[in-house]
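Turn this into a model:
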Amino acid sequence: MASAEPPAPDLSEALGAAILGSLPPSDEEQDHLAIVRRSAQAEQEVRRLLGQAVSAARASGHSWAALGSELGMSRQAAQQRFGTMPGAGGPDELEGGPHGTVEERWLGPVTAFDEMAELALAGRLGWRTVGAGMLRHRVRRTSTQWEHRRVVWVGATSRYEQDGWEVAVRAFPWVYLVRDTGRPAGEAPGPTLSEGP
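So this is what the prediction gives:
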């Protein structure tokens, strides 16, 4: 990726700390292969996060030309690189929880502008988000009502967990939180829920 400016020093420091964090202190002998392995894992994670960020930007209405400009590449290069990338939120991609025999559906299409209202309505009917894909959420039916919250993915989620929230989905740049209200699920008609793959 061609970039117009070098990485921010604080970002480089954070990545370096994350890579070296579990390795022995620098006064001990360094395992260079472990550093290579952790650096490769960090690169894979950053690529996944970038794919999710591009997906979120596209879902919010940003053009491939605008994305290409931010990435220091042409519109066509951005579209070719991220248009079919795992993590870019293709139609069959699902980020999130396990899928067994419980009742699950896709909620959508939704955008960053209307998804929280749709999730609130679905939550009152006993549906909770368990995954997110391009313009949709995977929801699971329960017997109780759920609250949904979307926050920017910055740091630990323990401050939310203290208030009873649990992480349902991490879909960069967002973290979707859910909280069981303990009230029985409602029976009113809800959002359009479609059968999914």
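
going forward, measure contacts and count neighbours with C-alpha atoms only.
Will do.

Grab the nearest non-local neighbour of the residue nearest the centre of the chain.
Central residue of the chain (CA atoms, centre = their mean): residue 171, 0.5 Å from the mean position. Nearest residue to residue 171 in three dimensions, chain neighbours excluded: residue 52, at 6.4 Å (CA to CA, 6 or more residues apart in numbering).

So that neighbour: helix, strand or coil?
Following DSSP: H, G, I helix; E, B strand; the rest coil, the label given to residue 52 is helix.

Scan this structure for its longest strand.
In the chain, taking DSSP state E as the definition, the longest strand is strand 174-184.

Going by contacts, tell me the helices and strands next to that one.
Under the contact criterion of 3 or more CA pairs under 8 Å, 6 or more residues apart in numbering; DSSP states H and E, strand 174-184 touches strand 144-152, strand 166-171.

ok, residues contacting the following helix or strand past the longest one?
Right, the one you point to is strand 144-152. Following strand 144-152 in sequence order, the next helix or strand is helix 158-161 (DSSP states H and E). Contact with helix 158-161 is made by residue 166, as judged by CA atoms under 8 Å, 6 or more residues apart in numbering.

buried sites along helix 158-161?
Residues of helix 158-161 include none that count as buried (16 or more other CA atoms under 10 Å).

tell me which residues of stretch 114-134 are tucked away?
Residues of stretch 114-134 classed as buried by neighbour count (16+ other CA under 10 Å): 115-116, 118-134.

Restricted to strands, list these.
Using DSSP E, the buried residues of stretch 114-134 in strands are 127, 128, 129, 130, 131, 132, 133.

For the comparison step, fold the sequence that follows:
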Amino acid sequence: MTENQATIRDGIATIISEIEPGIRQALDNDRDAYLRLIAVAAEIDAEAGGTLRDSVLSARAAGLSWENVGDVLDISRQAAQQRFGTPALPADGRVLRMHPVTAFDEMERLDEVGKHGWHSVGFGTLYHDLVHTDRQWEHRRVSVFGSRSALEAEGWQRIGTMWIPWAYYARPTDKPALPDPAKAS
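From the prediction side, this is the model:
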């Protein structure tokens, strides 16, 4: 076992103990404790998988090739591209690309288009892909290194995958969308 693997295992054990206090003792005499352990391990696995996906997409946005990514993961470039390639677009395929946007103006621009029923469903370097609904939308940008479970508990939906150092969220409001100024002529 490498030093990194040992550190990861210790970290996972600490996380499990924090999420399920007393689980180590409960495993000795409570069969249901194993089900709680599985549930926590599944959450850790999902979060780690999301972090891997976000890291790969960030590497691609930084200009690294699928071959570079595949080499690090010990898989072919084709396998890396198939596993982490472009996420699916909405079923109707109608997407408006808002670009260019930067970390300095994207949230203000998302707030404005959100009032008119547009919300982000994907993003990349200098852009957000938007779809339209009949509701107003709110958007949030948070650090990928912080806890996002409180946002998700409040109905925020993660947009695409995380983009280190950011994660993006959107949620509909109870207000109807304002008329779209682009269509008001």
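
Superposing both, give me the TM-score.
With the length set by TM-score structural alignment, normalised by the length of the second structure, the two chains reach a TM-score of 0.56; 169 aligned residues with a CA RMSD of 4.9 Å.

Help me confirm that residue 51 of the first structure comes into contact with residue 85.
Yes - between residue 51 of the first structure and residue 85 there is a contact under CA atoms under 8 Å: 6.8 Å.

Would you quantify the distance from the residue nearest to residue 61 of the second structure when sequence neighbours are not counted to residue 81 of the second structure?
The spatial neighbour of residue 61 of the second structure that comes closest, neighbours along the chain excluded (CA to CA, 6+ apart), is residue 125 at 6.5 Å. Residue 125 of the second structure is 18 Å from residue 81 of the second structure, where distance means CA to CA, to the nearest Å.

do the same with residue 129 of the second structure
20 Å.

Neighbour count for those two, which is higher?
A count of neighbours by other CA atoms under 10 Å puts residue 129 above the other of residue 129 of the second structure and residue 81, at 19 against 16.

Run through the neighbouring helices and strands of the host helix or strand of that one.
Here residue 129 of the second structure sits within strand 127-132, counting by DSSP H and E. Here strand 127-132 of the second structure touches strand 96-98, strand 118-124, going by 3+ CA pairs under 8 Å, 6+ apart.

Which one, of those, ends up nearest to residue 88 of the second structure?
Residue 88 of the second structure sits nearest to strand 118-124 of all these, at 9.5 Å, using CA to CA.

ok, now which ones touch residue 158 of the second structure?
152, 167, 168, 169, 170.

ok, the residues you listed in the first structure: which stay?
Comparing those with the first structure on both residues aligned by TM-score structural alignment, their matches' CA atoms under 8 Å, the contacts found in both are 168, 169, 170.

which one is residue 31 of the first structure nearest to, not counting chain neighbours?
In space, and not counting its chain neighbours, residue 31 of the first structure is closest to residue 23: 7.9 Å by CA to CA, 6+ apart.

quick one: residue 97 of the second structure from residue 131 of the second structure, how far?
Residue 97 of the second structure is 9 Å from residue 131 of the second structure, by CA to CA.

More neighbours: these two, which one.
More neighbours surround residue 131 than the other of residue 97 of the second structure and residue 131, with 19 against 14 (other CA under 10 Å).

Which residue in the second structure aligns with residue 116 of the first structure?
In the second structure, the residue matched to residue 116 of the first structure (TM-score structural alignment) is residue 107.

my guess is its match meets residue 139, correct?
Yes - the criterion here is CA under 8 Å, and residue 107 of the second structure meets it with residue 139 at 7.2 Å.

my read: residue 69 of the second structure touches residue 56, true?
Yes - Residue 69 of the second structure is within contact range of residue 56, at 6.9 Å (criterion: CA under 8 Å).

What is the neighbour count of the residue nearest to residue 171 of the first structure?
With neighbours defined by other CA under 10 Å, the count for residue 52 of the first structure comes to 26.

Could you pull out the buried residues of the longest strand of the first structure?
174, 175, 176, 177, 178, 179, 180.

what separates whichever helix or strand comes after that strand from the chain centre, distance-wise?
Next along the chain after strand 174-184 of the first structure, taking DSSP H and E as the criterion, comes strand 193-194. Taking CA atoms, centre = their mean, to the nearest Å, one finds strand 193-194 of the first structure lying 21 Å from the centre of the chain it belongs to.

any idea how far residue 111 of the second structure is from residue 138 of the second structure?
On the measure of CA to CA, residue 111 of the second structure and residue 138 of the second structure end up 6 Å apart.

typed the wrong thing, it's residue 17 of the second structure
From residue 17 of the second structure to residue 138 of the second structure the distance is 35 Å (CA to CA).
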